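K.L.:
Sharing a model that was predicted from the sequence below.
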Amino acid sequence: METSQDGDYWDVVIIGTGLIECIVASGLSMRGYSVLVLEPNTSYGGLNNTLKLPTVHNWISNNPEHSESLFEISSFFEKECDLQLYSSLTEAESQSLKNIYVDLMPKVLFCRGQLVEMILSCNISSYLEFQGINDIYFAEIKDNETFRLTKIPFSKKEVFSSSDLNLVEKRQVMRLYSRIRDILEVSKIEEKIDLDLVSDPFRSPALIVNCQNSSKKINETNNAQTHRSLSFSGNIRNACIPEITSFSDFQDFWKINDRVLNLVKYNVIFSNSHQNNHFEWEKNFTRYFNLLLSSLNQHGCVGTPFLYPNYGTCDLPQSFSRLAAVKGSLQRLGTAISTIQKPDEKEKLWKVHIYSSNSKEVIKCKSILGSLANLSKFLKNSVNNLIENKVLCYFMILNRPLIKPENSQSTKNLCLTSIKIGEDQFENNVAYILQCDYSTGCCPPGYYIVYINKVMGKEETTFQARSLVQNGINSLLSGKTNNETKVLYKASYIYIQRVENPQQLEDGLILLPDPSVNNNSFLLLDEDVDKSLLALDKSIKFLDPQHRDYVTFKNFSNSEKDQKEENSKIRDSNNQYFIKKLQNILD
């Protein structure tokens, strides 16, 4: 029997616990609104979830062995796994694979990207732990069999000590880096201040002790090199914008060969565009190069601009979910929606019929927010401005690293690699590989998770995308000097982004955007943060029509004058709500 109590009223009901949903929930909670977050699954994260491999296998194979491990999400399609591999595992391998945690959509962050800055400004870094991805590679496949691995240099020292570049290429890279740096917003880059390693919120005490001494010496050298600017004509900044309209123009202007262009194109600005496609200086280059330069040598991560969240990407939405809970919101896992009733003229409140394993209730609220995947079955009218950006998400479990230079003595095998798997005349001819080892906390020692993401072309079929990726993997495996590398598990699925920007469908019903598909689908770029803020702004303006200020990255965590008082009232109300629920259960 459904019940509706006086305490079951909220300003906002948010469906889902993905990163965008949790950022919006925390933003509303910090501004004093009462927020109820409903998650149909029994774990946080939504599209950004991290799950045990057996749970992922049950989900992909559509043949769950344990009903309590069921997990479903409707933004993934055409799931496929190798059942023969899974059934042929030894008992020891099967036991080890139970301790592997897989990201549904693995993400890499820029050290000074908006998400990291937001985590710091909201003071929730204690909920997270990151580590730097020190090895960034570009893999070239030759003759469909052999491949060449090039480590991307991010400092003058790395350029000249590189054994992967010849002397001419080293000069080209140095000229490109130093002169472009003078064109860009140098003042912004110079102002960046490295966080003190000892007090760095992204480092555990163990990591600090291990890398403190070595990092200090390297940082002194790198900082001296970074702050040494080279003279270059100031007029070049204005001149290059109209002159460079394609990557071919870019290559001619900077006088770089094809190999150096590929390094920059695929690992610095992450573009899949064809050589002769229109090139926008600000959109295609300035933004990423500025972000890369400002992210180098940050948070104790020497020589890399990238971070990976230890223990999986699920901690990203969970950190904002905890922030929202501290500020007064309530999260209910394992709770789904059966029907949604439109507001009547008298109450002007939405009625949301929800159910969990042991109860049914009716919740009243002013506004409902959710993604298309969570709201589609309740919408009577079609949604406008839908898109269809596809990503092939492929992952493997190996007993040895897939990406590792032959002469490498490093025991750490966390790396990000771009691999060219298509012809130059086609777009989207690059896939990105993220290799995780035991240092990430996602797998036991001796096992490796290899994620391969490929943004699909508009006309590209799933079969074509899978074939290209599999051929690339076969080339990498065939390049191994021994035959001991074993693929223990592999699976894939298609992610489809349909909603690009938040939309207000009806009064109080707001459609949230899907996670962005960019040139590199691994990178959690600023678009997701921007769209979260836009959705938050739409929600606040509906709840308070007198609100005129726009929500921005800078004022996201700023409190209102009466915020503390409002949060206290909301927490008291939530406590009463919990007490009522407990009394109902006990009675």
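P.N.:
Happy to help now that I have it. Numbers count the residues shown, from 1 in each chain.

K.L.:
Please count neighbours and contacts with C-alpha atoms only from this point.
P.N.:
Will do.

K.L.:
what's the span of stretch 325-340, first residue to last?
P.N.:
Distance across stretch 325-340, first residue to last, is 24 Å (C-alpha to C-alpha, to the nearest Å).

K.L.:
Give me the contacts around it.
P.N.:
Here stretch 325-340 makes contact (C-alpha atoms under 8 Å, 6 or more residues apart in numbering) with 25-26, 29-30, 32, 34-44, 321, 324, 350-357, 378, 567-568, 570-571, 574.

K.L.:
next up, a second structure to put side by side with the first:
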Amino acid sequence: MDENYDVIVLGTGLTECVLSGILSVEGKKVLHIDRQDFYGGESASLNLSQLYKKFKPSAQKPEFLKGRDRDWCVDLIPKFLMSNGELTNILVHTDVTRYIEFKQIGGSYVYRSGRIAKVPANEMEAVRSSLMGIFEKRRMKRFLEFIAKYDEDDTTTHQGFNLDKNTMEEIYAYFGLESGTKDFIGHAMALWSTDNYLNEVARPTYERIMLYVQSVSRYGKSPYIYPLYGLGELPQGFARLSAIYGGTYMLDTPIDEILYDDDGKFSGVVTKEGKAKAPIVIADPTYFPERVKKIGSKVIRAMCILDHPITGTNDLDSVQIIIPQNQVGRKHDIYIAVLSDVHCVVPKGYYLAIVSTIIETETPHVELEPAFKLLGERLDTLMGIAELYEPQTDGTDSNIFISKSYDASSHFETTTDDIKDIYFRVTGKPLVLQKRPTIEEEQALNGL
């Protein structure tokens, strides 16, 4: 296999596969290798046998769980896509949506004073919401109208604020919002996982609320969509895209040696297939453990198998529930993603609830108790703890570009930030998505 490539990509996590797909479309010759025999790396979806082998190796998968192995597709990293978010834009612009079918998530809920309530999706829902008293509803409505009408070029819509100077706390104070309302705006709409944002400038929060509102208005029920058969479909979709444009994939291929040139820059890899050379490598943190650092936080994730929908959600087939840290005396939010057979991830009659948060104590499973209470009776629970890593350098000195670990957040916006960041470091230009012709349009153009 002694060959030359433009880029070698190690690991088939979502970040790596998106970059591999985009670079292949741009005409780069890409070799993509994974030591595992399945796609997805840390962001794979596992069948029932794989799941129990990973989380309860000493136990057999339980007899009482019905359905075939492949009827189960359980995400290792549970996240939803914002229907107007960056990852959705990348999927549309690269035409990967042709390989993947999406379903909307039924509702977005927030935990408040011991119970859950639907996050208002618009001003009308805010007025009907059980989260607020009548006067607070008016204040919230005024706040949402301010956000909706804010126009950069029209100072009459700014109400005296500068989003790049004023903090979010100052804007909340101006509208007189209660702490519980601030909680659900900041954590269930802007999707911040801590309260640090309160004392930072307001623009990022404004942009996040706009993303939430626009994502909701796209389909109506919630801002989230999710691929049928699990998130493992996403890396595979980008892998197909890469293959169409000449990318080469090798699964089940461990790396025997990393090659460097005289300047200490990356120059290739050696595998059982031989030597492959390239001036650049993109990899997940597991391939270069000596070049990454722990960011000091760990994520705990619990996969809970249920036989009933979540109480208080009108028996919806899927929901996102956010427990803001303030509500349970924590520093980080707890996220719950609930899916069912309509998403083709469990057999009929089952529900999958995946709980995740950043660990804060020596007894992480106890930290998930508020979530477990909301879920009710569980048939089984599988828990895993993941250390979070990030690269020590930006990679330009060695041409080794390493992705970050997937965080505890419930959506992909931080992952797409990392994708855009790596793309910029690799190519020296920002990622600008051009709408590509579909394969049919290309074939028509070429007279096929």
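P.N.:
Received it, and whenever you're ready, just let me know what you need. On a predicted model such as this, the values are computed, not experimentally measured, just so you know.

K.L.:
TM value for the aligned chains?
P.N.:
Here the TM-score for the pair of chains, by TM-score structural alignment, normalised by the length of the second structure, is 0.87; 439 aligned residues with a C-alpha RMSD of 3.2 Å.

K.L.:
follow-up on the earlier one: list the ones among the contacts of stretch 325-340 of the first structure that fall in helices.
P.N.:
The helices, defined by DSSP state H, take in 25-26, 29-30, 321, 324, 567-568, 570-571, 574 from the contacts of stretch 325-340 of the first structure.

K.L.:
For residue 254 of the first structure, state which of those residues is nearest.
P.N.:
residue 26 (45.4 Å; C-alpha to C-alpha).

K.L.:
mind listing what that closest one touches?
P.N.:
The contact partners of residue 26 of the first structure, by C-alpha under 8 Å, 6+ apart, come to 320-321, 323-325, 327, 329.

K.L.:
make it 6 Å
P.N.:
By C-alpha atoms under 6 Å, 6 or more residues apart in numbering, the contact set of residue 26 of the first structure is 323-324.

K.L.:
that older thread, of the contacts of stretch 325-340 of the first structure, select the buried ones using a ChimeraX command.
P.N.:
ChimeraX command restricting the contacts of stretch 325-340 of the first structure to the buried ones, with burial defined by 16 or more other C-alpha atoms under 10 Å:
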select :25,26,29,30,32,34,35,36,37,38,39,40,41,43,44,321,324,350,351,352,353,354,355,567,570,571,574
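
K.L.:
Which residue in the second structure aligns with residue 390 of the first structure?
P.N.:
Correspondence of residue 390 of the first structure to the second structure, assessed by TM-score structural alignment: residue 298.

K.L.:
mind listing what that match touches?
P.N.:
Residues in contact with residue 298 of the second structure (C-alpha under 6 Å, 6+ apart) are 358-359, 386-388.

K.L.:
Mean deviation, the host helix or strand of it versus the first structure?
P.N.:
Using DSSP states H and E, residue 298 of the second structure sits in strand 292-306. Its aligned residues in the first structure lie a mean 2.7 Å from strand 292-306 of the second structure after superposition (mean C-alpha distance after the TM-score superposition for the first structure).

K.L.:
list the buried ones in that strand?
P.N.:
Applying 16+ other C-alpha under 10 Å to strand 292-306 of the second structure flags 292, 298-306 as buried.

K.L.:
Repeat that for stretch 287-298 of the first structure.
P.N.:
Across stretch 287-298 of the first structure, burial judged by 16+ other C-alpha under 10 Å covers 288-298.

K.L.:
can you tell me what part of the first structure stretch 75-82 of the second structure aligns to?
P.N.:
Per the alignment by TM-score structural alignment, stretch 75-82 of the second structure matches residues 103-110 in the first structure.
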